[in-house]
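*Asks:* No sequence on hand, only this structure:
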């Protein structure tokens, strides 16, 4: 019997060693944490950014934090059902831009949910043209539209694609009133779909990213897939924080040639348009403030340690942590600023 009990004890210890260590003493959440993201791709920047912070959270919280790529509609539905903090959402600016553009399935996140912490920025938001395009910079493209040329822009409606397209259209309206209709959207889907539009010359310029399109910029000009960057929407001070090596075969200094003040898209008579694609958490509206405060503390500790920032920069993300209360105020102001651009082009 003693041998049997000893064997059972050893077996139990072995099983316990393979199980995740769940809640620590001050953790108000019992069990695993599920992070649902507003993308259904495990190869995109949303999943990559979510995984970076989820891994850090798992280590800090001593629990299993799992990222699920379920897409925006499903992510909001899952968030609606769980208020104890065990299911949280991770997404970017499309979560409110979709509502501003009137896209079905996007409600006002500032009313329906609790906005959580900002985590990181992808400074790679880009617009690219064929390598043999007649436009050498974004100003030449704006001028061409203003002088009557039809500019076809391939985008995915309702998000970071469309806000850049709206900015281009608004710039033509500002500089060449009445000619903004020459900038037309080619509505499509994934990045692969937008790339194909460019390959087939069904679009003159497409929305892309440094991460997705830089490889094509290194192809020879006679390759039909060859591209070059024309405009990056990120702020100069954001991109300047990236690793000097840049991404792929393109250095940070080379990428800085595509942002302000060298490459600008006017927004008003006094200001230029910029857009940082920012990732943040969302919580169920009924989440206990103690749970939100706990997540605040966990993430504050993670960023104070500094390890996650290094991992982000290796993946060409810019660390951008704000606790929930600061993030709520900041993102609300950001939403209002871009609302003004969207409404201006509708007038």
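*Replies:* Received, thanks. Please read these numbers as outputs of a predicted model, since none were measured by experiment. Numbers count the residues shown, from 1 in each chain.

*Asks:* For the rest of this, base every contact and every neighbour count on C-alpha atoms.
*Replies:* Noted.

*Asks:* SS state for residue 103?
*Replies:* coil (DSSP: H, G, I helix; E, B strand; the rest coil).

*Asks:* Correct me if wrong: it contacts residue 162.
*Replies:* No - using Cα atoms under 8 Å, residue 103 is not in contact with residue 162, being 11.4 Å away.

*Asks:* what about those two, which has more around it?
*Replies:* Between residue 103 and residue 162, residue 162 has the larger neighbour count (other Cα atoms under 10 Å), namely 23 against 13.

*Asks:* Just the buried residues of stretch 319-326, please?
*Replies:* Neighbour-count burial for stretch 319-326, counted by 16 or more other Cα atoms under 10 Å, picks out 319-324.

*Asks:* for that stretch, how far is the first residue from the last?
*Replies:* Here the two ends of stretch 319-326 are set 15 Å apart, with distance taken as Cα to Cα, to the nearest Å.

*Asks:* Show me what that stretch is in contact with.
*Replies:* With contact meaning Cα atoms under 8 Å, 6 or more residues apart in numbering, stretch 319-326 is reached by 115-121, 292, 296, 299-300, 303, 309, 312-313.

*Asks:* one more structure, for comparison:
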């Protein structure tokens, strides 16, 4: 009887130890072996959001031991996912500054603010946000447009951009510079037409419904190299300079913000649901640090005129993107509504 009781007790203790070990393993989450959905705030598979997310995901997946697949769902769905999915690592978001700009401009509800997400490491930068026009346009740069309008008092220049995003920032910085430098008579003849995707804005340009459009440098490149007179374009300005590219930026053209040089590169970060496990954030930090230094990634991004940027872990990224958001808020608060500038 004593032997049976002792045997039962041993089995009970052994079972308890196995249960505790299993519980311990379950309590430490990991990306390893997961199929991870990577949502992005764009529906295009040809723009910078998809190209950067897809390129980084290939390298990051290997570093994590996971299968990352990019899902181009658009900003509304991507932001909503960060509020509704479980914080288990099965769904993450990679996106640029529109993540917070949409809220700053009032295009999206406050529930989607950075404070209701976990900020992960920075993955890349795109300095190539650009304005383009038809090759036969009677001006060669954004800085020349006010001079053109002075000489043509009945002329209007229509600039196509999206409300609540990087193009919105690019437009209001430019419009404010024109207002401060040339006055209301000139600024009031620079009007907005609201465009959606790059394809939509290109069609507006070709149909004669816009004079200047906002897009990514890479997405416009083929049209600046064609001899087809119906499609041929030229760059009007970049928001920042691209290494090895001989196109002028706002800074080169003297387009300033409050008298100071203005540069803006899109910062692409990983965003995660609120209360995301610290263990998974730490895994992302370690994996992204190695990926960021990988010559293969640097070469792949460079081919598309993107750059990895200085590595920032999750905590550093949070401080960085909060500060960037706050630095733009004053401009956004005093800028005229696009509704007042729409043609």
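*Replies:* Right, received. Where do you want to start? What you see is a predicted model, and the numbers here were worked out from it, not measured in a lab.

*Asks:* if we can go back for a sec, so which of the contacts of stretch 319-326 of structure 1 sit within strands?
*Replies:* Under the assignment DSSP state E, these contribute 115-121 to strands.

*Asks:* Next step: the buried residues of stretch 319-326 of structure 1 restricted to helices.
*Replies:* Those of the buried residues of stretch 319-326 of structure 1 mapping onto helices are residue 324, per DSSP state H.

*Asks:* Go through the buried residues of stretch 319-326 of structure 1 and name the one nearest residue 86 of structure 1.
*Replies:* Each of the buried residues of stretch 319-326 of structure 1 was scored against residue 86 of structure 1 by Cα to Cα, and residue 324 proved nearest at 17.0 Å.

*Asks:* Show me what the closest one lines up with in structure 2.
*Replies:* Under the alignment by TM-score structural alignment, residue 324 of structure 1 pairs with residue 314 in structure 2.

*Asks:* same check, this time on residue 163 of structure 1
*Replies:* Under TM-score structural alignment, residue 163 of structure 1 pairs with residue 169 in structure 2.

*Asks:* which helix of structure 2 spans the most residues?
*Replies:* In terms of residue count, the longest helix belonging to structure 2 (DSSP H) is helix 2-27.

*Asks:* Mind reading off the mean deviation between the helix or strand just after it and structure 1?
*Replies:* Following helix 2-27 of structure 2 in sequence order, the next helix or strand is strand 35-40 (DSSP states H and E). Strand 35-40 of structure 2, aligned to structure 1 and superposed, deviates on average by 1.4 Å (mean Cα distance after the TM-score superposition for structure 1).

*Asks:* what's the helix or strand for residue 234 of structure 2?
*Replies:* Residue 234 of structure 2 is part of strand 233-238 when elements are defined by DSSP H and E.

*Asks:* So what touches that strand?
*Replies:* Residues from elsewhere that reach strand 233-238 of structure 2 (Cα under 8 Å, 6+ apart): 127-136, 140-142, 217, 220, 223-225, 247-250.

*Asks:* filter the residues you listed to the buried ones?
*Replies:* 127-135, 140-142, 217, 220, 223-224, 247-250.

*Asks:* mind listing which of these are in helices?
*Replies:* Reading helices off those with DSSP H, I get 217, 220, 223-224, 250.

*Asks:* Sweet, I'm off.
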